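Asker: I need the structure of the sequence given here:
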Amino acid sequence: MITVRPLRSTLYIPGSKPRALDKARGLPIDAIIFDLEDAVPAEEKNTARDTLAGVLAAGGYGARMKIIRINGLDTQWGADDANAARDMGADAILLPKVSTLDDLDALAAMTGDTPLWAMMETPLGMLNAAQIATHPKLQGMVMGTNDLAKDLHARNRADRLPLQAGLGLCLLAAKAHGLAIIDGVYNAFKDDAGLHAECEQGRDMGFDGKTLIHPAQIPVANDVFSPSKADIDLARRQIIAFEETEAAGQGVAVVDGRIVENLHIVSARETLAKADAIAALTAETTQ
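Answerer: Next up, the predicted model:
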């Protein structure tokens, strides 16, 4: 049995905005990053922490993955965020600007058994991604492409060529260690065509989904990162052909003129498992 948790759409929600936090309970998203960092002004940091604790205690988010992004431990709010987030019942705590393994060690010392996620958004973090991915409590990475572009002094390009080295290093690290990895945000939230193209790029690279800054972006991310009907049909036909070939004692299965080997069956079964998991989550979030 393959277990898949959909992460097609991961929406940032400010921890200081009760109305947005409540609205998120009804959105067709796979995951939520409850943000105590960039989306919350300095004067609201402490109240946001209390607001978020109350909201999560009230529940209502169903099977959506709940991730809390705290402030960095080098800030005046980070330690209090970490201690509070540990007791909020979230699925994971997300640490910004992870650059070394020591950054995660410092957080893990404060958060007990709560799984950790890492914001990958600094040049040093890119170079250390392989080491960072080995942390025993780390379960996922989120690309912070805006901060990375800033530190690189990179120009904004539709093909994201200046970011490809960093994206690739983090993808390799995540896949090598079985971690989830979510692509960075697309800033032009009214540009569906641009978002669609960037989601397709991220999907084709191997990302599990896209971080979003506005609910209007959800349908595009969900569509692009879901297996298509053609994907599902091909996966089923590959499995049937492979199993029939094995049962007949023949050597090679062929579907649509292409050889089907065991590695293709692994991918086919993952596709069907993802489709089933998405259907189950969709059924819950649309009730």
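Asker: CA atoms for contacts and neighbours, from now on please.
Answerer: Noted.
Asker: Let me see the ranges of the helices in the stretch 101-250 of the chain.
Answerer: The residue ranges that make up the helices of the stretch 101-250 of the chain, judged by DSSP state H, counting those that start in this stretch, are 101-111, 123-127, 129-132, 145-152, 164-176, 192-205, 218-224, 229-247.
Asker: Figure out which of those is closest to Arg5.
Answerer: Distances from Arg5 to each of the helices of the stretch 101-250 of the chain were compared using C-alpha to C-alpha; the shortest belongs to helix 218-224, at 13.3 Å.
Asker: hmm, back to that, can I get the helices of the stretch 101-250 of the chain in CSV including distance to Pro6 and mean neighbour count?
Answerer: Converted to CSV, those look like this (distance: least, C-alpha to C-alpha, whole Å; neighbours: other C-alpha atoms under 10 Å):
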stretch, distance to Pro6, mean neighbour count
helix 101-111, 25, 16
helix 123-127, 25, 19
helix 129-132, 23, 20
helix 145-152, 22, 17
helix 164-176, 16, 18
helix 192-205, 13, 18
helix 218-224, 10, 20
helix 229-247, 16, 16
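Asker: For my notes, please list the ones you listed in a markdown table and give distance to Ala31 for each entry.
Answerer: As requested, the helices of the stretch 101-250 of the chain are arranged in a markdown table below (distance: least, C-alpha to C-alpha, whole Å):
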| stretch | distance to Ala31 |
| --- | --- |
| helix 101-111 | 21 |
| helix 123-127 | 24 |
| helix 129-132 | 22 |
| helix 145-152 | 19 |
| helix 164-176 | 18 |
| helix 192-205 | 16 |
| helix 218-224 | 11 |
| helix 229-247 | 23 |
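Asker: Following up with a second sequence; could you model it the same way so I can compare the two?
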Amino acid sequence: MTHLHKPVRTFLFVPGNKPTWIEKAAAAKADALILDLEDSVPPDHKAAAREIVTSRLAWLAEQRQRTWVRINRTPYLYDFDDILAVVGPHIEGVFISKPMGVEDVNLVSAMLSEAEHRRGMPVGSTRVIPIMETARAMQFAFELASHERVAALSGATARNGDVERALNTVWSVDGRESLYMKSRVVMAARAAGKLPIGGMWQQVHDLDGLRIACMRDRAIGMSGELVIHPSNVPIVNAVYSPSAEQLAYYRGMIAALDQAQAEGRASCLYDGEHIDIAHVRTAREIVAAAQERGGP
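Answerer: Alright, predicted model coming up:
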């Protein structure tokens, strides 16, 4: 299976035709950038955007910025010019829009393999994250997640966006209409050992609404969010990171069970609750993930 080598809380979209925005985005403290060659770039700017993105990849790597690229789809293929331009050691992978099913991941995987071969890179090293924007892709979510190239599934929704059109849903503040779809993405991704990615909050200046939406996604099992404005990054990062108090609680839980096991018991009471090995396994994962991100 192909995994993200390090979890991602925030994927920040940046239009590929805006070089100054790309440079500013590197300071936003997003876990990863998505340099966009698709919907945020006007059609007559796409060739220039490809050149701009290609020219900034090495610089972003020097800034230790994790980087992905969203490529275009053509009538018959994904854009091979995009793939040839960006595949290399400075990106982790590509986002693909509007896949209909695993056949589209197979298609882009073959194109990536050719690009990797031409670049002298290990074939299979460029990851793929499908953006689940069609009803058929959602129906076959597990099959997409199971592909060896796929590192995560994006189950993001947006008001008046592709998902709303594909499912004929009506956007609401509480997100009830997207709960089943997002839960399906979470289940499929987790079953395949991959990560589910949520989002995408479009009311970028409504930071309270963003926090609530992120907390809903986090509660159903999402591991991170697609973000479209740098001001949203700190809030999303905070929602997907345990606080110092929470980490202290989980470390205390680990210590309590360690003591119980030293006394010959497999469970104990901690902070008034029964805990056992299963609870501490969760605690260890949370603490380890925070340490990997450089948390307290």
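Asker: Any idea what the TM-score is?
Answerer: Once superposed, chain against chain, the TM-score is 0.91 (TM-score structural alignment, normalised by the length of structure 1); 279 aligned residues with a C-alpha RMSD of 1.9 Å.
Asker: Among the helices of the stretch 101-250 of structure 1, which comes closest to Ile33 of structure 1?
Answerer: helix 218-224 (13.8 Å).
Asker: In space, what's closest to Ala283 of structure 2 - neighbours in sequence excluded?
Answerer: Among residues not flanking Ala283 of structure 2 along the chain, Tyr250 sits closest, at 5.2 Å (C-alpha to C-alpha, 6 or more residues apart in numbering).
Asker: The one you found pairs with which position in structure 1?
Answerer: Following TM-score structural alignment, the counterpart assigned to Tyr250 of structure 2 within structure 1 is Ala235.
Asker: Likewise for Asp271 of structure 2?
Answerer: Counting by TM-score structural alignment, the partner of Asp271 of structure 2 is Asp256.
Asker: Distance of that match relative to Ala235 of structure 1?
Answerer: Look at Asp256 of structure 1 and Ala235 of structure 1: by C-alpha to C-alpha, to the nearest Å, they are 12 Å apart.
Asker: Ala180 of structure 1 too?
Answerer: The span separating Ala180 of structure 1 from Ala235 of structure 1 equals 22 Å under the rule C-alpha to C-alpha.
Asker: Tell me who's in contact with the residue nearest the centre of structure 2.
Answerer: Geometric centre of structure 2, nearest residue: Ile197, 4.2 Å, by C-alpha atoms, centre = their mean. With contacts taken as C-alpha atoms under 8 Å, 6 or more residues apart in numbering, Ile197 of structure 2 has the following neighbours: Ala152, Leu153, Ser154, Gly155, Ala156, Met222, Ser223, Gly224, Glu225, Leu226.
Asker: Mind doing that once more with 10 Å?
Answerer: The neighbourhood of Ile197 of structure 2, defined by C-alpha atoms under 10 Å, 6 or more residues apart in numbering, consists of 8-11, 129, 131, 152-156, 182, 185-186, 189, 217-218, 221-226.
Asker: tell me the secondary structure for Tyr12 of structure 1?
Answerer: strand (DSSP: H, G, I helix; E, B strand; the rest coil).
Asker: unless I'm mixing things up, Gly161 of structure 2 is touching Trp171, no?
Answerer: Yes. With contact defined as C-alpha atoms under 10 Å, Gly161 of structure 2 and Trp171 form a contacting pair (9.4 Å).
Asker: give me the number of residues near Ala58 of structure 2?
Answerer: As a burial measure, Ala58 of structure 2 scores 16 neighbours (other C-alpha atoms under 10 Å).
Asker: any idea which element it lies in?
Answerer: Following DSSP states H and E, one finds Ala58 of structure 2 within helix 46-62.
Asker: how much does that helix stray from structure 1?
Answerer: Helix 46-62 of structure 2 differs from its equivalent in structure 1 by a mean of 1.6 Å after superposition (mean C-alpha distance after the TM-score superposition for structure 1).
Asker: what distance separates that helix from the centre of its chain?
Answerer: Relative to the centre of its chain, helix 46-62 of structure 2 is centred 21 Å away, using C-alpha atoms, centre = their mean, to the nearest Å.
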